[in-house]
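Participant: Sequence first, then the predicted structure, then my questions.
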Amino acid sequence: MSFDGIMTRAVIHECEQHLLNGRVTKIKQPYKMDLLLTIRANRKNHQLLISANPSFSRMNLTNASFDNPPEPPMFCMLLRKHIEGGFIREIKQDGMERIVTLVIEGKNEIGDVSIKYLIIEIMGKHSNVLLVDKETNQILDSMKHLPPSVNRHRTILPGREYVGPPQQHKANPLEVDKEDVLRKLDTNQGKIDRQLVQAFTGLSPQTTKEIVHRAGLGSAENIAASFLEIMNDVKEHSYYPQIAATNDKEFYSVIELTHIKGRAKKFDSVSELLDRFHSGKAERDRVKQQAHDLERLLRNEWQKNKKKIKKLEKTVQQAEKAHEAQKFGELLTANLHLIKGGEKEIEVIDYYDENGGTIMIPLDPEKTPSENAQSFFRKYNKAKTSLEMGKEQIRQTEEEMTYLEQLIQQLESASPSDIDEIREELSEQGYVKKRPGKGRKKNKPVKPVLEKYVSSDGTEILVGKNNKQNEYLTNRVAHKEDTWLHTKDIPGSHVVIRGESFSEQTLLEAANIAAYYSKAKDSASVPVDYTKIKHVRKPNGAKPGFVTYEQQSTVFVTPDEDLVLKLRASRN
């Protein structure tokens, strides 16, 4: 993983600069595996995010905002009891391991000084956060419990003695010289990068590949020199926070990644790098867990409608051939005097043929000539009705597919708090059953919460990320002279620029937001329509979020995630 011992050291160095001797004023646990500590230090509030998420475990300062659950989890309540109001006196790293200890000084019930350790183990799926009493070395509680039945060597339960993860007996890369490095290498065994991972603590495969790459195709001497050069930068806290990206993957590091050929972006701080890299990723993971049933339902419904259209198109094609039945009926009517009765077919002059040819018309021998003609007319009328109904059903099915595509797109950009609104809408539309209540009295309907942005010239921009928010924004919140934006013929969000006076730059920034929250998020030169709110209408009986508009103009933008995040941060 990218969050190795070097990244841990860089984060601790940054936290020491901002948090040492700061007071823990608030503790939140917005999600099961995430903690958010607000720390007052140097006359400023700082937020420290600690995550034991199996896929996104990390620790960093953050400016992101998180919803607080209605009821705090037990672990959060225990942390509030023991360390809220305490001071962070020390931030320690266990060698070059991904284990961080916050030494927090507070007061116990009788006013005596009490030291607690908040131990953060950043180890992928084994990540954990533990509160340990310094005097007794007992675990007060932890984010994850590990009973003896799972691990006899290391039991993690309240009241048990804290035992760290098993030692790997690797060398500390910051405490070795050239000879030490050379002794660990065997150039005849190949895979030097793996040898470095196995020999030194805190190094990820990504870091060791960079060491080998910088050494080129040279000898072990060159590898040792490359190793010591990078470790010296780490020792001196000389970091290069960056995200390097190829076409299909992103990598982050505090070491310049010259071995990755692709795009690279440098950041001013380690925490800014981690915030940017993980922005949306952990949230998307939570949304997938919460909404996997909805996404599966929507995609299945879309596929059903696709098959339905194919069947309807066949019906329409068959119905379009029904003009032949009308033709037969009219020719029979004109030639009734030629039919004696009992014939299975009759040949008549085709008056519709420019060359004056003849045509064979099949007959039912048990029917009179007039009944045969009427049978063709009934067949024609039935096909005509079927044609009209088929075309109308195709139109309705296509509209439903567009609606489903819109909901799928909204799920892809939804936050965990948006899922309930989308689920409620699907219940109202009859796609899912309404979840049974818990016996509580129904609360007053809650107004949808809109995303707010501030453009570079200070203009407020509002965004609806699902249909309930879109309708609330467009029909209730926006003023008739506000400017409304939406991607042209592409499922996406409603975006509104508040006020009548704004710059061209604000228009382009709002269009960028509209393109970013659309199905064309990863496309270039996305068309975005804009018009006044007074020109936007919702047709009677239309699906939620569907509107028509007129007097629009169009701009073309390429979605820029960095710009959207910058404008979102500006709202604070």
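Facilitator: On my side now, so go ahead. Model, not experiment: these values are computed from the prediction. Numbers count the residues shown, from 1 in each chain.
Participant: Could you use CA atoms for every contact and neighbour count after this?
Facilitator: Noted.
Participant: show me the contacts for the nearest residue to residue 84 once chain neighbours are set aside.
Facilitator: With CA to CA, 6 or more residues apart in numbering as the criterion, residue 84 has its nearest non-adjacent residue at 5.3 Å, and that residue is residue 24. Residues near residue 24 by CA atoms under 8 Å, 6 or more residues apart in numbering: 37-40, 83-88.
Participant: which residues in this protein form helices?
Facilitator: With DSSP state H, the ranges of helices along the chain come out as 5-19, 74-83, 178-184, 192-199, 205-215, 220-235, 270-278, 281-320, 323-334, 369-412, 416-428, 467-472, 504-516, 561-570.
Participant: To residue 253, which of these lies closest?
Facilitator: Residue 253 lies closest, by CA to CA, to one member of those: helix 5-19, at 7.0 Å.
Participant: Give me the buried stretch members for that closest one, please.
Facilitator: For helix 5-19, the neighbour count (16 or more other CA atoms under 10 Å) marks 5-12, 14-16, 18-19 as buried.
Participant: I'd like to know which of those residues is nearest to residue 302.
Facilitator: residue 7 (44.0 Å).
Participant: wait, what's in contact with the closest residue to the closest one other than its chain neighbours?
Facilitator: Closest residue to residue 7 apart from its sequence neighbours, by CA to CA, 6+ apart: residue 254 at 6.4 Å. Contacts for residue 254 (CA under 8 Å, 6+ apart) come out as 6-7, 10, 239-242, 270.
Participant: Give me the neighbour count for residue 246.
Facilitator: A count of nearby residues for residue 246, using other CA atoms under 10 Å, gives 12.
Participant: so it makes contact with residue 261?
Facilitator: Yes. Applying CA atoms under 8 Å as the test, residue 246 and residue 261 come out as touching, 6.8 Å apart.
Participant: since we're on residue 372, how many residues are nearby?
Facilitator: By the measure other CA under 10 Å, the count of residues near residue 372 is 20.
Participant: adding another structure so you can compare the two:
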Amino acid sequence: MPLDGLFTHAMVNELNQYVTGGRITKVHQPYPNEIVLVVRQNGTNYPLLLSAHPSYARAQITRIPYENPQVAPGFAMFLRRNLEGARLDKIEQVDNDRIINLYVQTHDELGDRQTLSLTLEMMGRHSNLFLIRQKDQRILDLIKHVSPDQNRVRSLIPGATYRLPPAQDLINPFESDLKPLAKICLDQPYEDWPSAIQSTYQGFSSQAAQSLALALKADGDSLANAKNWLNGFNDLKPTLLTDSKGKTSFAPFDWPSPVEVSRRYFDTLGELLDAYYVGKAERERVNQQAGSLIRLVKNEQKKNRSKKKKLEETLEESAHADQYKVKGDLLITYPHLVHKGMQSVEIENYYDNNKLIKIAVDPRLDGLKNAEKYFHKYRKLRTAKDFVDEQLEKTQAEIDYFNQIAAQLEVASPKDVADIKLELQQEGYLRVQKKNKLKPKVSQPDRFESSDGTLIEVGKNNLQNERLSLKKSNRSNIWLHVQKIPGSHVIIHSDHPSPETLTEAAELAAYFSKSRDSANVPVDYLPAGKLRKPNGSKPGYVIFEGQQTLYVTPKFEDVEKMRLNKK
């Protein structure tokens, strides 16, 4: 289901259970439209994600690792000044809409007690996050400033008075009786029930309306069935639904579905949303941050493939260079047969039993000049072969390099994008921004733990791979890489890992490669001390021998079980 008003109702109940009454200890803004409040409650830190993303707006407790920018954005700095150390008093939903208010008790500049609210509107591309002073409803700041030209209904700038979006004249299902449902069931055919539910009650997505229609249609008292269905939003059983085509959706409880689905259950809504969004939201974040890098890589791949094709044509032509010498010899032997204006000439080829050979000639030149043209092309092709071989080798290395970068961008998390950008700057493919005086910092490899507790690290880009494989690791630790295709470097922090750990590390190597969707993926492994880096080679490139090979089939669920949280 989309994150509608009903799911928001369930999420507010869960957030009140875990974080209400806690202290906001840290404020982060890892992505442009998203804030993470670290709330400490009963000795536990809860990372509370408030997202105003245009496609994935939501509020949840998240355990997905994130990397903060080196310089905090202005909105994050403003929230830190106003919220860090403050108590999160309560969380409320506005009616049954996709709007929640997080009320915070704090003090103003004079030390007087005041109540602020973080108001999250989850409205698709109109999503926004506000910090509002409650006594006068003044907007202190907001994550997206919107000019009056873009929104004439209400003012969305700091200093303006906060007003709710225009309300819909619909019924809140949690605050009224369900008698209109009985009328819908009596007056309309079943096919129209979902749309009638949406046009009558507030906060229903199409999936929720379809599920309620199924509950109404089930055996027994329809209104009793509807009440039981609504009670599911207070008695949660977070469920991830997957249909026969692999499409996933989520529900706050194990509700009826109009299609056959498999079901996976979670302890909390936060864990459910992490499982649902871990691929989708991360991919969107990477695409936003890496759009220019993806274009650069595609252009370089296209350019080098075209260059390789031309070099191969030249090489093919140079393999037949002797035919140009033969034609030159024949023309210089029989120059009188060529007259200006001729397009071609037939001459007996004394190199081939005097068989007639047709030779194309330049109509502007005589026989001797045409012979010299063929000799010139022959000499050029003969001398070009060594150069073309060298250029082909370099071009193939460039193709392999950008194939590797493309594969890394496919599995990158947002924190990896900065490393890939830094690498391309260092290699001269991207211009360095002089205005950024901070020294770039390479992010840490992803960390995992095998079933027997052994640490496994996975490099997600070439700078991480370089440090992980050649500089950081104990040289007797086991190194793994998927065989003969682009992928991540993996290090097992053990000299003699168990067979289970070795298999699990091989699954990580296969998953973080271009073969993540394949079965029986070959993965090479050997001690890291046997790796060698050729002089002048690209970052992350190594050679080795004496490896052994495992065959594994990577699975997302197995990878996530091994992942170590960084928070």
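Facilitator: Good, I have the coordinates. No experiment lies behind these values; they were computed from the predicted model shown.
Participant: separation between the aligned residue in the second structure for residue 173 of the first structure and residue 229 of the second structure?
Facilitator: Aligned by TM-score structural alignment, residue 173 of the first structure pairs with residue 173 of the second structure. Counting by CA to CA, to the nearest Å, the separation of residue 173 of the second structure from residue 229 of the second structure is 11 Å.
Participant: where's the residue lying farthest from the centre of the first structure relative to residue 363 of the first structure, distance?
Facilitator: For the first structure, the residue at maximal distance from the C-alpha centroid (CA atoms, centre = their mean) is residue 340, at 75.7 Å. Look at residue 340 of the first structure and residue 363 of the first structure: by CA to CA, they are 12 Å apart.
Participant: cool, residue 433 of the first structure as well?
Facilitator: 53 Å.
Participant: Tell me who's in contact with the residue most central in space within the first structure.
Facilitator: Centroid check for the first structure by CA atoms, centre = their mean gives residue 284 as the closest residue, at 3.5 Å. Residue 284 of the first structure makes contacts with 412-415, as judged by CA under 8 Å, 6+ apart.
Participant: Which residue in the second structure aligns with it?
Facilitator: Using TM-score structural alignment as the criterion, residue 284 of the first structure maps onto residue 283 of the second structure.
Participant: How about residue 566 of the first structure?
Facilitator: Superposed on the second structure with TM-score structural alignment, residue 566 of the first structure falls opposite residue 561.
Participant: Next, count neighbours for its match.
Facilitator: Neighbourhood size, residue 561 of the second structure [other CA under 10 Å]: 12.
Participant: ok, now how distant is it from residue 59 of the second structure?
Facilitator: Noted for residue 561 of the second structure: a distance of 23 Å to residue 59 of the second structure, by CA to CA.
Participant: Equivalent analysis for residue 377 of the second structure, please.
Facilitator: For residue 377 of the second structure, the distance to residue 59 of the second structure - CA to CA - is 70 Å.
Participant: circling back to that earlier point, what residues do residue 173 and residue 229 of the second structure have in common as contacts?
Facilitator: Between them, residue 173 of the second structure and residue 229 share no contacting residue, judged by CA under 8 Å, 6+ apart.
Participant: Isn't residue 555 of the second structure up against residue 511?
Facilitator: Yes. Using CA under 8 Å, residue 555 of the second structure is in contact with residue 511, at 7.2 Å.
Participant: Please say which of those two ends up with more neighbours.
Facilitator: Using other CA under 10 Å as the criterion, residue 555 of the second structure and residue 511 rank with residue 511 on top: 25 against 16.
Participant: In this model residue 557 seems to touch the more buried one, though I could be wrong.
Facilitator: No. In this structure, residue 511 of the second structure is not within contact of residue 557 by CA under 8 Å, at 10.9 Å.
Participant: tally of neighbours for the aligned partner of residue 459 of the first structure in the second structure?
Facilitator: Using TM-score structural alignment to pair residues, one finds that residue 459 of the first structure aligns to residue 454 in the second structure. Here the number of neighbours of residue 454 of the second structure (other CA under 10 Å) works out to 16.
Participant: now swap in residue 310 of the first structure and tell me
Facilitator: 12.
Participant: which residues sit in contact with it?
Facilitator: Listed by CA under 8 Å, 6+ apart, residue 310 of the first structure has no contact partners.
Participant: Quick check: it vs residue 277 of the first structure, distance?
Facilitator: Separation of residue 310 of the first structure from residue 277 of the first structure (CA to CA) stands at 43 Å.
Participant: Double-check the match of residue 459 of the first structure against residue 492; I have them as touching.
Facilitator: Yes. Using CA under 8 Å, residue 454 of the second structure is in contact with residue 492, at 7.3 Å.
Participant: Roughly how far does residue 75 of the first structure sit from residue 159 of the first structure?
Facilitator: As judged by CA to CA, residue 75 of the first structure and residue 159 of the first structure stand 14 Å apart.
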